[in-house]
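Visitor: build me a model from this:
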Amino acid sequence: MQRGEPEPGTVWTAGQVARHLKIAESTLRAWHRRYGVGPDNPQPGRYRRYTADDVIRLRRMRDLIDTGMLPSEAARSIDTEARHGGSPGEDLAETLAAARALDSARCLRLVEQALRRQGVVETWERLCRPALVTIDADQRDDPDCVDTEHALSWAISAALHRVPHPVGAPVVLLACTSTEQHCLALEALAAALAERGRPARMLGAATPTQSLARAVESSRPADVVLWSQRPDTAHLDAIRSLRHHPVRRITAGPGWPSRRPSGTEHVASLNEALTALTR
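Guide: This next block holds a predicted model:
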């Protein structure tokens, strides 16, 4: 369990839950009224009381929304998890506990089990991204817990690398911009493409623009995906360097500005990227 989380059998008030999750009480009420995410059986005319399972569901709701998911979609995701058995957020809670204990081997096993059970996309959206968002929030409270992020990131990366990749000429080239060091999302895309039998070549983090152009020239992919996590790494020169090559240029990640060079597509999620690259 996370620090300060209620033990099984205990209950919290709405105010305690709101402070724990760092959201407004009005947000809790809205999620319960609009999407049914809240206390299972609140009594009419009584104050709402939240159990440990309620808190797990609400944290899951918050984390999914933090990754960019609409509240309605997040609520449907939580409902799907509940109907498929197990406590909502159980995999996430166990993975976070293992990461905080720096048990990278257990993190790896948990992510691999999720991949076998539900595939790359569901594992990324329901486990990996929310876990990374939660650890990032931990770092804002305690900047010294970088080791936790490293343990979790290593486990996710190792599990994604074990997804069998098809043999064949690369159809998709994946790269980060020259100063972008975060490439886990691209690794998830490569693994998801592999599940669909679509060969991809990964250049990884901090790919120099000149090297990117040379790789496109030599491998001749149909599509190039450029990842940027933050605005300061969204280098438009990387896109422009490919304008004379017969490839589809696709930007991915939250770093890119809304206005991009003409002839460039943008994908905002793993599902959007798969749709664009497999149609």
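Visitor: contacts and neighbour counts: CA atoms only from here.
Guide: Noted.
Visitor: and the strands in the stretch 1-150 of the chain?
Guide: Assignment of strands within the stretch 1-150 of the chain using DSSP state E, counting those that start in this stretch yields the ranges 12-13, 49-50.
Visitor: burial of residue 259, as a residue count?
Guide: Look at residue 259: counted by other CA atoms under 10 Å, it has 7 neighbours.
Visitor: which SS class is it?
Guide: coil (DSSP: H, G, I helix; E, B strand; the rest coil).
Visitor: now the other sequence, so there's something to compare against:
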Amino acid sequence: MAGRLGVAPATLRTWDRRYGLGPSDHTTGRHRRYGPADIARLERMHRALLRGAAPAEAARYARSSTEDTDAPAEPPRRPAHRIGRGLRLPGASRRARGLGRALLAMDAPAAQAVLAEAIAEDGVAAAWDQLAGPVLAALAERELAPVSHLAAQCVRAALATAEVGAPLPAHDNPVLLFSADPAALPPRVLATALVQRGIPATVLLAAFPAEALAALARRLSPAAILFWAADPGQAEPRFFHRVKGRVPMFACGPGWAEAELPDRIRRAGTLAETAARLEASLG
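Guide: I've put the predicted structure just below:
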């Protein structure tokens, strides 16, 4: 059931414990089975959360919709943010606004539900480019550290879930993904997108000297190397000069925008574009 909805099993247990939206049919042993009515309630709960409703409100809607034929056809929406004004998300999608509302309300289950649906429909990298990345940038603009921390946790949880059931690696050597920022999320997002494509990936998030990074790259013989930099202070062009051989190398992130790079270095675009380019070059 968790896979059908795109939520974590722990989320289903929480909905059962808090709101009574669990399976009703008993089988032998300790297991219970979801019946059609249970599934319908959970799907209504999920849709309401994706529209930004509070969990308790969504649960009331889910229960009333199966018990009252005159219940409203549209799931409820959250009427207001709980933490100050909303986020600046010009041209944002319904999902982005829903994710912003859930995070501002510190509602982790709702935020994870939005992320899971986006990943299931659009893929990990596109979900970052179009949804999580813009929302986290808007949170950083508001300087809401606790909300940003929760958002990062939700993204990491979504990535861990997305890697479950990934195909076995089709290559022996990994793609190396570097960043000087230990909290950087884009390299982790890209690694998950590659793993889903059967491409092994190793993420290293630390401000190591260029010489040390180049030595590691030589020792591991990676299939490709990508260096993520969120700002110019994290960009280290010397690293690319230290790496010898013909391994494909990519400079990714806004930090490289003004950096002078060797001709053989490829400037990467969005994470979705980069994942596709890496898959094509390694295929």
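Visitor: before we move on, the earlier item: pick the most buried one from the strands of the stretch 1-150 of the first structure.
Guide: Most buried of the strands of the stretch 1-150 of the first structure, by mean neighbour count (mean count of other CA atoms under 10 Å): strand 49-50, with a mean of 21.
Visitor: so residue 157 of the first structure: helix, strand or coil?
Guide: helix.
Visitor: quick one: the strands of the stretch 1-150 of the first structure as TSV, columns for distance to residue 267 of the first structure too.
Guide: Below are the strands of the stretch 1-150 of the first structure laid out as TSV (distance: least, CA to CA, whole Å):
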stretch	distance to residue 267 of the first structure
strand 12-13	40
strand 49-50	37
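Visitor: and those strands: which comes nearest residue 237 of the first structure?
Guide: Of all the strands of the stretch 1-150 of the first structure, strand 49-50 sits nearest to residue 237 of the first structure, with 51.1 Å by CA to CA.
Visitor: can you show me the strands along the second structure?
Guide: Applying DSSP state E to the second structure gives strands spanning 25-26, 32-33, 175-179, 201-205, 224-228, 249-252, 266-267.
Visitor: okay, the third one sits on what stretch of the first structure?
Guide: Residues 172-176 of the first structure are where strand 175-179 of the second structure aligns, with TM-score structural alignment as the criterion.
Visitor: for the matching stretch, give me the average deviation versus the second structure.
Guide: On superposition with the second structure, the average gap between stretch 172-176 of the first structure and its aligned counterparts reaches 0.9 Å (mean CA distance after the TM-score superposition for the first structure).
Visitor: list the buried ones in that stretch?
Guide: For stretch 172-176 of the first structure, the neighbour count (16 or more other CA atoms under 10 Å) marks 172-176 as buried.
Visitor: then stretch 261-273 of the first structure?
Guide: Quick answer for stretch 261-273 of the first structure (16+ other CA under 10 Å): 266-267, 269-270, 273.
Visitor: which of those sits closest to residue 141 of the first structure?
Guide: residue 269 (27.2 Å).
Visitor: residues contacting the closest one?
Guide: 252-253 (CA atoms under 8 Å, 6 or more residues apart in numbering).
Visitor: how close does it get to residue 138 of the first structure?
Guide: 24 Å (CA to CA, to the nearest Å).
Visitor: how about the helices in the stretch 151-279 of the first structure?
Guide: 184-195, 209-219, 236-240, 270-278 (DSSP state H, counting those that start in this stretch).
Visitor: and these as a markdown table, adding distance to residue 117 of the first structure?
Guide: Output for those, formatted as a markdown table (distance: least, CA to CA, whole Å):
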| stretch | distance to residue 117 of the first structure |
| --- | --- |
| helix 184-195 | 13 |
| helix 209-219 | 34 |
| helix 236-240 | 37 |
| helix 270-278 | 18 |
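Visitor: tell me the most buried of the ones you listed?
Guide: helix 184-195 (a mean of 22).
Visitor: what packs against that helix?
Guide: Counting contacts by 3 or more CA pairs under 8 Å, 6 or more residues apart in numbering; DSSP states H and E, helix 184-195 of the first structure is packed against helix 104-123, helix 146-161, strand 172-176, strand 200-204, helix 270-278.
Visitor: how about a cut-off of 7 Å?
Guide: helix 104-123, helix 146-161 (3 or more CA pairs under 7 Å, 6 or more residues apart in numbering; DSSP states H and E).
Visitor: and it with strand 223-227, angle?
Guide: Helix 184-195 of the first structure and strand 223-227 are oriented at 150 degrees to each other (axes from the mean of the first three to the mean of the last three CA atoms, to 10 degrees).
Visitor: what's in contact with helix 184-195 of the first structure?
Guide: 120-121, 124, 157, 160, 163-166, 174, 199-200, 270 (CA atoms under 7 Å, 6 or more residues apart in numbering).
Visitor: go with 6 Å
Guide: With CA atoms under 6 Å, 6 or more residues apart in numbering as the test, helix 184-195 of the first structure has contacts from 120, 160, 163, 165.
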